[in-house]
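Undergrad: dropping a prediction and its sequence here:
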Amino acid sequence: MSTPLTRTTDTPTPPIRLVHLGLGAFHRAHQVWYTQQAEADPADPQWGYASFTGRGPLMADQLDRQDGLYTLVTRSGDGDSCELMTSLVEARPADDIVRLVELLADPATAVVTMTVTEAGYHLAADGSLDETDEEVTADTRILREVLDTSGKVPDTLDTAAGKIVLGLAARRANGGPGIAVMSCDNVADNGALTRASVIGLARQLDEELAGWIEENVTFPSTSIDRITPAADDELAADVAEQTGHDDLAPVVTEPFASWVIEGGFPAGRPDWEDAGVVFVDDIEPFERRKLWLLNGSHSLMAYYGQLRGHTTVAEAIGDEQVAARVAALWDEAARHLTAEGLEVPAYREDLIERFRNPRIRHNLAQIAVDGGTKQRMRAVPIMKAERAEGRDGSAAAFSIAAWITHLLRQDLITDTRAAELSAAAHDPDPVAALIAALDAELAADADAVELIRTHVTTIRED
């Protein structure tokens, strides 16, 4: 008979020195896992996480009932391995802003990490804070009142930047040291974009606060990678059978993991390099390799694979036509991935092996969400890079066309830009309108639009 997970006197419990926004499966399979692996003495850990959900309280409630403990299941063709994760000390709901501010004001807190998705930074097309965004304007109004008058922590804030700015204001008022705020989202140049989001909001509230953040807060850039499918009831049953514990919130992942970081940490950090994290002086080539090869092929398979009747990555990559389109996209991307140390051929081989892992059920529908933002970062840059060198970028154009075709077949668009994309989909020329929603420069290239339109026709006739 299985027993509930709970901390005991024998369970190592590190002090909280890390805060995370966006408590989900990837965070628990990646940042928490790396942190636990990096401890010099597992019996006396020094770095614990307090992690906050992105929206609702469900995951925090489930993990709180287990004192933050959960099982990480690593699946390969050889079977499962289960690891008890102990470095997540507190799981908090998104609206527990009082606790978040308390933690950010604490000088012992050294790093804030984030997985809030690309849309969670509320950025305009030029990479600056979108000051017209409704959630940004609402948070600005609330924070201005808090900082100018009451000083009371508000009951709600909608944006990650708003929560961080409030916490940094408390840290400044408390005389605390600098801190690192680090995005772990699949966004190119995510350190600079996080900086723009946080300082952009702070500048609307208090120039002196914005100046303090510029001088004392760093925004490291990261490239992260580990496939982490959504959990299901079967996973919980497997964990109970293999470990003897009932786990309300197990996580399943693949053996492969990667984390590349550029930037400094003024208040210190875990020895992540001891767990395999790579620190570099220039992260951009590694970001592009990951976004264009892994994420780019994921998006292509998510749309084209589903159109061909597949439900998982393993199924899609097993389809010769899908695999050929993936290889063509990689060929185009590889022409622009030439920096030293990228080892693109070996990286491609690893990706194929990972995609074919029979024990990882990575659902295409899960990957397909928010394509209106993802394809901006994945297929569009490849196509533009190819066209800038005199080639047509046909493989990347096919990926964009697959997204358009998939979207036009949806009764309900699942995207943070759903209203904008729905309007484009109902335009008299939906193909051109959806391309414009991705990238204005590409939409102004008549030949590029016609190439994508031709691919849409081909996919529809397939």
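TA: All right, it came through fine.

Undergrad: please make it C-alpha for all contacts and neighbour counts, starting now.
TA: Fine.

Undergrad: for Ala91, give me its contacts.
TA: Leu23, Ala50, Ser51, Phe52, Thr53, Met59, Ala60, Asp61, Leu63, Asp64, Gly68 (Cα atoms under 8 Å, 6 or more residues apart in numbering).

Undergrad: closest to the centroid, which residue in the chain?
TA: Asp185 (3.0 Å; Cα atoms, centre = their mean).

Undergrad: for Ala91, helix, strand, or coil?
TA: Recorded secondary structure, Ala91: strand (DSSP: H, G, I helix; E, B strand; the rest coil).

Undergrad: second one coming, line it up with the first:
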Amino acid sequence: MPRPTRRAPRAPVRIVHLGLGAFHRAHQAWFTAHADPGREWGIAAFTGHSPDQAALLARQDDVYTLLTRGADSDGIETVESIVAAYEGADTDALRDLLRRPQVSIVTLTVTEKGYRLAADGRLDRDDPDVRADLALLAAALGPDAAPVTPGALKTMPGRLLWGLDARRGAVPDAPLALVPCDNLDANGAALERALIDAATAVSPQLAAWIGQRIDIVSTAVDRITPRVTPADLAAFQARTGVDDDALVITEPFHSWILTDTFRGARPRWEDAGALFVADIAPFERRKLWMLNGAHSLLAYDGLIRGRETVAEAIADPSGAAGVRALWDLAEALLPDADLDLPGYRAALTARFANPAIAHRLRQIAADGSVKLRARAVDPLRLALARGVSGAAAIRLIDAWIRFVVAEVRAGRPLDDVAADELARRAAAADPPHALLELLAPDLAAADVRLSPVRP
């Protein structure tokens, strides 16, 4: 059975991407393909923790099929904007690419936990992988210049910092923009804090250079991209006669909003529908609080109720009511200008109910201890500060707590970066308070009222 094949010459590498997964291939790679008719902007992509995706793409010329599923029709296209794929551990390749002046952009989709931030938003120096990476980098950037072997650095901040050190040594004045595309409020500022905190610890000179020479762009990204199952692959093969192990399934909707703070060259992503704005914060919060927050509520509440997908959970009157309350809270907190909140709500309702997208709640439920900081804690803090009822955000935190406690009591492993700590706190005398203290110590100290958990 044939695999997808490249039909045009590879574009030169001018973008490096960290976090090669389905969302990147449905979003930034798709936008680049549609904004680059002259094939001037090739992407060299690095995997996250697993090297599998690089191997899959290598077997088929680094191209893949994007299957767009709408409620009434499908679209199929082959995407060729990725021109090279590497294991994330291959930091030698990353340093080689970042030494090239023609590379002017690094995009990232490493998930919220990949930034290795603590609850206060700074680099988590208590994270053992962070500590190990900083020790390696301190030795490598110190007077003895100890080598860093590929695979030794484990974290995104450590790997990217090592790559930026190579660029500073080779082409220090060549413009470079870092473009985080993860669901963090002010994701550009979050990336900057992670990098500057790490660089300050190992090389103040590198930290100063990053602050002066590197552009860090904030973004809001949106395209629902469910995990592809073996059944999806088999159905696609039967339908098309093509064997594509790197198949990506997504929805027709796509949105990319960016701050226009590039000093160097970039693709004309606006030709593919991207929007460049001066103030991205309202757009970020609209997406985090209304789409991602609603997804999290549907995931935790829905799994407890025996639902499996977003479409099933939103069809449940309880789930739909909780989502409407979250959206009402978001409307009360967000500014009116240019956000079209009624239209955004209507679009989300249709997207959530799309029967062709099986967005599984277990996928959404992962890493709630990190995700809920932006999706529930931030709007709750703002509601409390403004004297607005934060009951809808508290309900989301309640649902997460009930889910965590139920999973621990059932003996099911938690898919969360803080799984061991969550299990310990779920067994405490007062699980709601113990879990809230991990999520948001200030709210726990403020005695935010949560629902009790039955013994």
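TA: Done, it's in. None of the values given here were measured: they were computed from a predicted structure.

Undergrad: circling back to that earlier point, and the gap between the residue nearest to the centre of the first structure and Ala314 of the first structure?
TA: Asp185 of the first structure is 24 Å from Ala314 of the first structure, where distance means Cα to Cα, to the nearest Å.

Undergrad: for Ala29 of the first structure, same thing?
TA: 20 Å.

Undergrad: swap in Met182 of the first structure?
TA: Distance from Met182 of the first structure to Ala314 of the first structure, by Cα to Cα: 32 Å.

Undergrad: show me which of the two is the more surrounded one.
TA: Met182 (26 against 23; other Cα atoms under 10 Å).

Undergrad: surely the residue nearest to the centre of the first structure is in contact with Glu118?
TA: Yes - under the criterion of Cα atoms under 8 Å, Asp185 of the first structure makes contact with Glu118 at 6.7 Å.

Undergrad: now name the helix or strand holding Ser223 of the first structure.
TA: strand 221-225 (DSSP states H and E).

Undergrad: and the helices in the stretch 151-300 of the first structure?
TA: 160-173, 190-205, 207-216, 233-243, 284-289, 296-300 (DSSP state H, counting those that start in this stretch).

Undergrad: how far apart are the last one and its match in the second structure?
TA: Right, helix 296-300 of the first structure. For helix 296-300 of the first structure, the mean deviation from the second structure after alignment is 0.3 Å (mean Cα distance after the TM-score superposition for the first structure).

Undergrad: in the second structure, what stretch matches that helix?
TA: Mapping helix 296-300 of the first structure onto the second structure (TM-score structural alignment) gives residues 293-297.

Undergrad: go on, stretch 135-144 of the first structure?
TA: By TM-score structural alignment, stretch 135-144 of the first structure lines up with residues 129-138 in the second structure.

Undergrad: pull out the buried positions in that stretch.
TA: Residues of stretch 129-138 of the second structure classed as buried by neighbour count (16 or more other Cα atoms under 10 Å): Asp129, Val130, Arg131, Ala132, Asp133, Leu134, Leu136, Leu137, Ala138.

Undergrad: show me what Glu102 of the first structure lines up with in the second structure.
TA: Using TM-score structural alignment, Glu102 of the first structure pairs with Asp96 in the second structure.

Undergrad: from Gly163 of the second structure, how far off is its match?
TA: Taken as Cα to Cα, the span from Asp96 of the second structure to Gly163 of the second structure is 8 Å.

Undergrad: cool, and Arg454 of the second structure?
TA: 50 Å.

Undergrad: more neighbours: these two, which one.
TA: Of the pair Arg454 of the second structure and Gly163, Gly163 is the one with more neighbours under other Cα under 10 Å, namely 20 against 7.

Undergrad: who touches stretch 94-112 of the first structure?
TA: 16-21, 52-57, 153-157, 163-164, 166-168, 170-172, 174, 176-182, 265-269.

Undergrad: from these, which would you call buried?
TA: Counted by 16+ other Cα under 10 Å, the contacts of stretch 94-112 of the first structure give 16-21, 52-54, 57, 153-154, 157, 163-164, 166-168, 170-172, 176-182, 265, 267, 269 as buried.
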